[in-house]
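**Q** Predicted model follows, preceded by the sequence.
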Amino acid sequence: MEKKKLPETPRKLPVPVTGMSCASCAINVERALQRQPGVRSASVNYADASALVEYEPSVIGPEALRAAVRGVGYDLLLPESASAAAAGTVGAAPSAGPAADPARRAANAPAASWADPDSAAAARRATDAPAASWADPGSADPGSADPARATAPGRAAAAPAASWADPDSVDPARIAAARRAETRAVRNRMMGALALSAPQVLISMAFPQLPYTHYILWALATPVVLVWGWPFFRHGWQMLMHRTAGMDTLVALSTGCAYAWSVFNTLDPGYLRSKGLPADVYFEAASVVIAFILLGRWIEDRAKTTASDAIRKLMELQPSVVLLETPDGATREVPLHNIHPGDLLRVRPGERIAVDGAIDAGESYIDESTLSGEPLPVAKHEGDPVWAGTLNRQGSFRMRAGKVGRDTLLAGIIRHVREAQGSKAPVQRLVDKVAAVFVPSVIGIAVLAFIVWWVSGSLPQAILAFVTVLVIACPCALGLATPTALMVGVGKGASIGVFVKDATSLERLRNIQALVLDKTGTLTEGKPQVAALRWFAGDNVQARALLYSLERSSEHPLGGAICAALEGGGGAAASGTAPGPVPAALPLLPLQGITSVPGAGIEGTFVRSVYRVGNLRWLRISGVAVTQEVEAWAAAQESAARTVVVFAKDGSVLAGIALHDRLRPGAREAVADLTARGIAVHLLTGDNAATAAVIAREAGIASYEAGLLPGDKTAFVRGLQGRGLVVGMAGDGINDAEALAAADVGIAMGSGTDIAMDVAGMTLVNARPDRIPAALDLSKYTFRAIRQNLIFAFVYNVIGIPLAAGAFGFQLNPMIAGAAMAMSSITVVGNSLRLKFRPVGRPATSVGRSTIQTI
């Protein structure tokens, strides 16, 4: 039978673009990429000079993408892995086997790097196998690997040549070097142009009657126009050959015409004079226009570098060398790319942690503010997880590497921030359409102005109008209006622990009218504790081991709490029932057919009996007989705002477990803030009505629904949308994923599951509800800046172009037009940068231990 070919998983390639000078350039690059076979989508961001390309590796490779971009006059800065792969076949798979390339898996599912799906149980498993929760299930346990591997002579050869830990993205040092080289080249051209333009202006204004004035101006203008201005002409010609146009086209046309007209009048002034027309020259205008444009571009480049500070600062958090502990206990410094999962690393006071992992020996206080936003260092002990990019404040410790390279939490954050900054808001698509026709329209207006003035009998004024219109028109301000504000907004969000996945979510967030909150893990801490454990039958070692084994397979926070209680002594006694015998270590029993039912519970089979742990409703549906004794006990626990789950064998109840949870810090204040903004807040939970009522009352929420399944939550969200409301949903679990996807804006808690974060539009890394109002402010301020930028850019062009054409009865000097054009871009970027200094939300209050620990 013929094998079905599985659909190929596309790859995403974030790559810097060089040579762009305006928004029209970004559109040209985007179109060139989108036209290539095998490219599913391409988005080019002019503000940070980058492209995000999604392509099919079997059809096209990075080198072919680069060739397409070079064909329209620009270039791509490819990562090392892409250059190396160019030597092989385009569609060759980089490696085989389930564990051969975990980085590749992360690339195909970016959100997975935000969370370890096994992290909810990591602490429980730490004593059994410290590195197990980090291990690739398809490979050998790194902890059991031969320790000599750490110093094997061939090992370094397998690593990438650069110190950058992510071979599938461009080394930030290369990007920075390329940006510096571009900025330095523009600065050098600008300084040369300014140096020769200033004497031209002085001679033209103060000494116009000097002998050979025109020849002096010609000599001074030629290097400015034909040397420092040559890239405008070269790039303009390349675009013309590909039937496109951009800012360089306007500059080349305007300054080229002014220069050529001036040369003609210098060599043959009698021709125009014989017709009664002045033989004016515009050498100084052409020179000053180029100087001002280069000055504006240099300032703009520096401002855009500031706007993308978030990415640069995040990248700087990861050290390039680490202290590796060898099998004999000695330590030596090695490049970061030589570190593999399972390696032992030493971290000294004041050093940043390089990879994700867990403390193997020692203890310390770790400053996690770069990831969680919490100001106080967190106490860490043996077995506790630590993350790349955090700072070791006190104490030296040894850690076992878990996730390295692009699999670390920090690398995932960088990817998400980069993709969010490069994504386009819906408003940007309209701007792109305008920018696409902007340059041809401006050229048409300039030609029309030339014809009108020429027909009216003034050829010099016709040329002046033509040049001035081309100079003053600025697609750059229009193109920078949206992406610069998004870059700064997303970067500011990253600094306060709000990570935005795409611009659409950020744009919608400011308009939400209703916010739906999940209870456990979202509004509450999601760290429940067992308040009571009541055995109704069969309290023995095997029953406890079965309960323990079943809950060990669960990722739900309640499962972790029950396991912790059983490990620590069997839980609290209730109703006079003392805890039964507790073994030194509960054995893990081999249950079969373990199935998790979202919003209900978990079940598994052992020796032909079905064991279930879940809520009473699900157990009744499953055919479990719930006695009056169990009902009365459960009602008493629920009246005390406790969550009740029941342990059953086949059709009878063995035990009841009551758990309680606390509101997250800032939850009440967040609800009050949202309510004051006119946003209706709703609490949804699968828990019982009594617990939901108590939690809602504590949080100040008037509307709540209890006993809901995942589908019920989705139906509730759709019901609100059916009333015409824009709905946000905040959740953390697999059971919230459907509702998160259905909402207009999904907000995942950083302490939740990777599935929830995958479908949500933004993630609160520190999992604090009081970051939701901050995210609302961020959305409001970002799009206010975008609106201001767009209004300015449109008004500038609507007024400036007719003014330059002479429509108001007087002629604008091209030099003034050049200065105005440069200032328009600078103003837009400067307005966007104001976002960096706008306070958002309430200041984060200090809490003991950061909730980032379960990311």
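**A** Here it is on my side, so go on.
**Q** CA atoms for contacts and neighbours, from now on please.
**A** Noted.
**Q** Relative to Ala449, how far out is the spatially closest residue to Val469 that is not a sequence neighbour?
**A** Excluding the flanking residues, the one nearest Val469 by CA to CA, 6 or more residues apart in numbering is Ala804, at 5.0 Å. Computed as CA to CA, to the nearest Å, the Ala804 to Ala449 distance reads 9 Å.
**Q** who touches both of the two?
**A** By CA atoms under 8 Å, 6 or more residues apart in numbering, Ala804 and Ala449 have these common neighbours: Ala465.
**Q** buried ones in the strand or helix carrying the residue nearest to Val469?
**A** Secondary structure from DSSP states H and E places Ala804 in helix 771-805. Across helix 771-805, burial judged by 16 or more other CA atoms under 10 Å covers 771-783, 785-790, 792-793, 796-797, 800-805.
**Q** C-terminal to it, what's the next element?
**A** Past helix 771-805, the next helix or strand by DSSP H and E is helix 814-833.
**Q** Not counting its own residues, what contacts that following helix?
**A** Residues contacting helix 814-833 (CA under 8 Å, 6+ apart): 285-286, 288-290, 292-293, 295-297, 299-300, 303-304, 306-307, 464, 467-468, 471-474, 476-477, 480-481, 484-485, 488, 782, 785-786, 789, 792-793, 796, 804.
**Q** if you set the cut-off to 7 Å instead, what comes out?
**A** Helix 814-833 is contacted by residues 285, 288-289, 292-293, 296, 299-300, 303, 307, 467-468, 471-474, 476-477, 480-481, 484-485, 488, 785, 789 when judged by CA atoms under 7 Å, 6 or more residues apart in numbering.
**Q** Distance from that helix to the middle of the chain?
**A** Offset of helix 814-833 from its chain centre (CA atoms, centre = their mean, to the nearest Å): 29 Å.
**Q** A further structure is provided below for comparison with the first:
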Amino acid sequence: MKHSHKEHEHEHEGHHNHAEHEHHVGHAYHEEQVEKGIHDDHAHHDHHNHGGGGHAHHNHGSFKELFLKSLPLGIIVMLLSPMFGFQLPFQFTFPYSDIVVAILSTILIIYGGRPFFQGAVDEFKQKEPGMMALVSLGIGVSYLYSIYAVIATYVTGEHVMDFFFEFSSLLLIMLLGHWIEMKAVGEAGDAQKALAKLLPKDAHVVLEDESIETRPVSELKIGDIVRVQAGENVPADGILKRGESRVNEALLTGESKPIKKNIGDEVIGGSTNGQGLLYLEVTETGDKSFISQVQTLIRDAQSQPSRAENIAQKVASWLFYVAIAAALIAFTFWLFTVDLQVAIIFTVTTLVIACPHALGLAIPLVTARSTSLGASRGLLVKDREALELTTKSDVMILDKTGTLTTGEFKVLNVDVLDDKYTKEEITALIAGIEGGSSHPIAQSIVKYAQEQNVQATSFDSIDVVSGAGVEGNANGQKYELISQKAYGQSLDINVPKGATMSILVENGEAIGSVALGDELKETSKELIQVLKKSGIQPIMATGDNEKAAQGAAEVLDIEYRANQSPEDKYDLVNSLKNQGQTVIMVGDGVNDAPSLALADVGIAIGAGTQVALDSADVILTQSDPGDIESFIELAHKTTRKMKQNLAWGAGYNFIAIPIAAGVLAPIGITLSPAVGAILMSVSTVVVAINAMLLRLDKK
């Protein structure tokens, strides 16, 4: 949403109807979560770290701490208890060591197992048992049966096999998997807080006797006059009453050039005052202000559930039902054909085998590998569901300025309109007349002359012509550099699409012209071709005017929407999502933040504002559109690896569960616990190696 001042006003009007339908869904929840600073949980990373995707969110202590504190206990348990009753060379026992193991396991299940049981309760409440239910089943059954085995051994004097080894190894691997994943995904920033920081805490209110009273921004009223000094952030939306300055609205529009403000112009709360002293009359406060409107849009967006399918969750869910069914069948069958003791053994073995160690690491190892690969390419992925959703996306909405274009004014061409002059001479005159100005457009002209190795003409005097341009005297001639409109006569010049044109006039005659515009980034064109090849429809949405937007869109050959306010962009994403499309949004300003949060995948350009970065799922640190291609490749390859690993981790189980239940017992094959353990280790190793094989093509 980059725009001249007029568009600004238009944009503001469209803004005010939003506060009325504020949902506060998820807001208090989000704050509480940010304070805890924990976004954990495996399969439940709901979109933008918000609940609501049908899976409950788990904030149960940091998995790093849980894992590191459980590790020594778990290792002791594994050293003192045989694996599936099968003695390994490094294991040892001593009198009553089984009681020591039982006590340590009890501490382990209460401390390390808690997040899984709490997670399982949440899943059952949602009527969707999945990963947490499966892990809880595995550790719960193995723990309870093992405690029974220890008691039975002492009561009957006969050794009953326990599953303490399986219990502790499973618990440790699941905690490790969660920690790896949390570490990979990292902390998501809070866009709400980043926005709130833009407004100063206090405002300087001018009283009737011209004295200044400092008052908290929250106590400002409409109609108050506030003074904003150079370098300060504007405390509230207002109209300029006295003074003039350039105001940097980069934070709001994503556009870095400061915008000239004259009396009667609108100034947005949160923008930064440049050199001058401004006196503003407050027009909007509280939830009607621009920043609040954007906050509301972000909050609404974040309370929407994610549309990621979460394959791991599905696989775990199937395994849970398969295990329960197989265990019930096995129990019934062995109870009636042999006896209760045998039935219990088969049932427990089935349930313990059901939760594969490999499944706990299948996704986290790929996530960790994918995250580090992405980071080496300048792609920071904050939400792993973004990868899965990218592989299914239909539309990509791209902001223009700063995303597809450089966001900086650049001389596109200099034309000679009078044969007496060469292009160098015209360039020298234009650079000379603009030499004294600090305006970004003037700076870009001076820079262009330097690049062309042209020495700027020295002017005796230079004056600003209000609303038209600049004039000055050099070599006894009077020169003006003014807008086409101010020149007032039509000239036969080929103006590049979307560029602004200034005319150089000597003693009333046009002798040259300069076209300035926002230049497309080199990789933008290639990106659009890649998107079309991948079956993703690109749409450019910009706050720029129709002419500037159309120019860029024609060069890129894409659909576009011009004059877009934050709300318009938000509505565009929303309407596409309502048509069942999966939407990726790419942007860099506060104006893009609501739609970055609402889109299925939000990609923020690294040079953008903190608010945009906090609202997105993915950050491109290099600000290069070409990196979007790398991200799409990363998404496809990562998703493929995740599916392969789940197939390995779960496939082993779909075979092992029936065997453990005794399906092949009639022909003399039962799953010897030792073989079960070896198979389990093999599938875990395969999953780990497969994750490490994830690679990106050379750039």
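**A** That came in fine, so what should we check first? A quick note: this is a predicted structure, and the numbers were derived from the prediction, not measured.
**Q** Which of the contacts of helix 814-833 of structure 1 fall within helices?
**A** The helices, defined by DSSP state H, take in 285, 288-289, 292-293, 296, 299-300, 303, 307, 467-468, 471-472, 476-477, 480-481, 484-485, 488, 785, 789 from those.
**Q** which residues sit against the strand or helix carrying Lys6 of structure 2?
**A** If you go by DSSP H and E, Lys6 of structure 2 is part of helix 5-13. Contact partners of helix 5-13 of structure 2, identified using CA under 7 Å, 6+ apart, comprise Asn563, Ser565.
**Q** Read off where that helix ends up in structure 1.
**A** Under TM-score structural alignment, helix 5-13 of structure 2 has no counterpart anywhere in structure 1.
**Q** And the strands in the stretch 201-350 of structure 2?
**A** 202-206, 212-216, 225-228, 237-242, 245-248, 259-261, 266-267, 272-273, 278-284 (DSSP state E, counting those that start in this stretch).
**Q** Which one of the ones you listed lies nearest to Ala562 of structure 2?
**A** Closest to Ala562 of structure 2 of the strands of the stretch 201-350 of structure 2 is strand 259-261 (CA to CA; 19.6 Å).
**Q** From the contact counts, what lies against the closest one?
**A** strand 245-248 (3 or more CA pairs under 7 Å, 6 or more residues apart in numbering; DSSP states H and E).
**Q** what range in structure 1 does the strand it packs on sit on?
**A** Going by TM-score structural alignment: strand 245-248 of structure 2 matches no residues.
**Q** Quick one: the helices in the stretch 451-600 of structure 2, in order.
**A** Assigned by DSSP state H, counting those that start in this stretch, the helices in the stretch 451-600 of structure 2 fall at 484-487, 524-533, 546-556, 566-578, 593-598.
**Q** Tell me which of those sits most buried.
**A** Across the helices of the stretch 451-600 of structure 2, the average number of neighbours (mean count of other CA atoms under 10 Å) peaks for helix 593-598, which reaches a mean of 32.
**Q** Could you check how far it is from the centre of its chain?
**A** 9 Å.
**Q** what packs against it?
**A** Going by 3+ CA pairs under 7 Å, 6+ apart, helix 593-598 of structure 2 lies up against helix 290-302, helix 566-578, helix 610-615.
**Q** could the ones you listed be laid out in TSV, adding distance to Val590 of structure 2?
**A** Below are these laid out as TSV (distance: least, CA to CA, whole Å):
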stretch	distance to Val590 of structure 2
helix 290-302	8
helix 566-578	8
helix 610-615	6
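**Q** For Leu195 of structure 2, find the nearest of the ones you listed.
**A** The closest of those to Leu195 of structure 2 is helix 610-615. By CA to CA, the value is 6.0 Å.
**Q** Give the aligned range of stretch 333-347 of structure 1 in structure 2.
**A** By TM-score structural alignment, stretch 333-347 of structure 1 lines up with nothing in structure 2.
**Q** Same list, the helices of the stretch 451-600 of structure 2, but as CSV with distance to Ala456 of structure 2 please.
**A** What follows is the helices of the stretch 451-600 of structure 2, written out as CSV (distance: least, CA to CA, whole Å):
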stretch, distance to Ala456 of structure 2
helix 484-487, 23
helix 524-533, 33
helix 546-556, 29
helix 566-578, 42
helix 593-598, 42
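**Q** Looking at the ones you listed, which is nearest to Leu88 of structure 2?
**A** helix 593-598 (52.1 Å).
**Q** thinking again about what came up before, of the helices of the stretch 451-600 of structure 2, which is nearest Lys193 of structure 2?
**A** helix 593-598 (12.8 Å).
**Q** counterpart of Lys164 of structure 2 in structure 1?
**A** Actually, residue 164 of structure 2 is Phe. It isn't Lys. In structure 1, the residue matched to Phe164 of structure 2 (TM-score structural alignment) is Ile290.
**Q** same deal with Glu633 of structure 2?
**A** Using TM-score structural alignment, Glu633 of structure 2 pairs with Asp777 in structure 1.
**Q** ok now do the residue nearest to that match when sequence neighbours are not counted, which residues does it touch?
**A** Excluding its sequence neighbours, the residue lying closest to Asp777 of structure 1 (CA to CA, 6+ apart) is Val840, at 5.4 Å. Contacts here follow CA under 7 Å, 6+ apart; on that basis Val840 of structure 1 touches Ala774, Asp777, Leu778.
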